[in-house]
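1. please work out how this folds:
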Amino acid sequence: YLRHPITDAVTEGLNSKIQTIKSNARGFRSFENYRIRILFFCGKLDLYPL
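-> Have a look, this model is predicted:
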């Protein structure tokens, strides 16, 4: 950090959110449902698509 003032805080935060989703998603039978849940909660999927 002293040489290059860059941290991986954003990546760690996103990983933490995904791990929380993963722990709540136990029992999903398909990877696609798990993927959609991650995209929805991480802000890449609209609640009401056109």
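2. from here on, contacts and neighbour counts on C-alpha atoms
-> Fine.
3. helix, strand, or coil at the residue nearest to residue 22 when sequence neighbours are not counted?
-> Distances taken as CA to CA, 6 or more residues apart in numbering put residue 34 closest to residue 22, at 7.7 Å, once the chain neighbours are dropped. Classification of residue 34 using DSSP: H, G, I helix; E, B strand; the rest coil returns helix.
4. and this one, please, so the two structures can be compared:
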Amino acid sequence: VWVNRSDLAPMRKVGGLIQRHLENILTFCRHRITNGVAEGLNSKIMAIKRKACGYRNREHFKTAIYFFCGGLNLYPASS
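-> I've put the predicted structure just below:
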């Protein structure tokens, strides 16, 4: 590729970046989906973990994840 022969270091850097991620770029172009939702959920789980400073056991941690990430409507229905 011409960019690899460029005298400009930033262009070579971008060319290498595209080469390393080419399969993921093509997958996005074919399917038009990203892992953004999964990354967002993972970020939320890590925030729960940081705020808690440790849970007594895994079950309490799982319960907290379900509570904060489950999208449950915990408010009573109004008539």
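5. how far away is the alignment partner in the second structure of the residue nearest to residue 22 of the first structure from residue 38 of the second structure?
-> The equivalent of residue 34 of the first structure in the second structure is residue 61 (alignment by TM-score structural alignment). Between residue 61 of the second structure and residue 38 of the second structure the distance is 18 Å, computed by CA to CA, to the nearest Å.
6. quick one: which of those two has more around it?
-> Counting neighbours by other CA atoms under 10 Å for residue 61 of the second structure and for residue 38 shows that residue 61 has the greater number, 17 against 10.
7. quick one: what's aligned to residue 17 of the first structure in the second structure?
-> Under the alignment (TM-score structural alignment), residue 17 of the first structure maps onto residue 44.
8. without its sequence neighbours, what residue ends up closest to that match?
-> residue 69 (7.6 Å).
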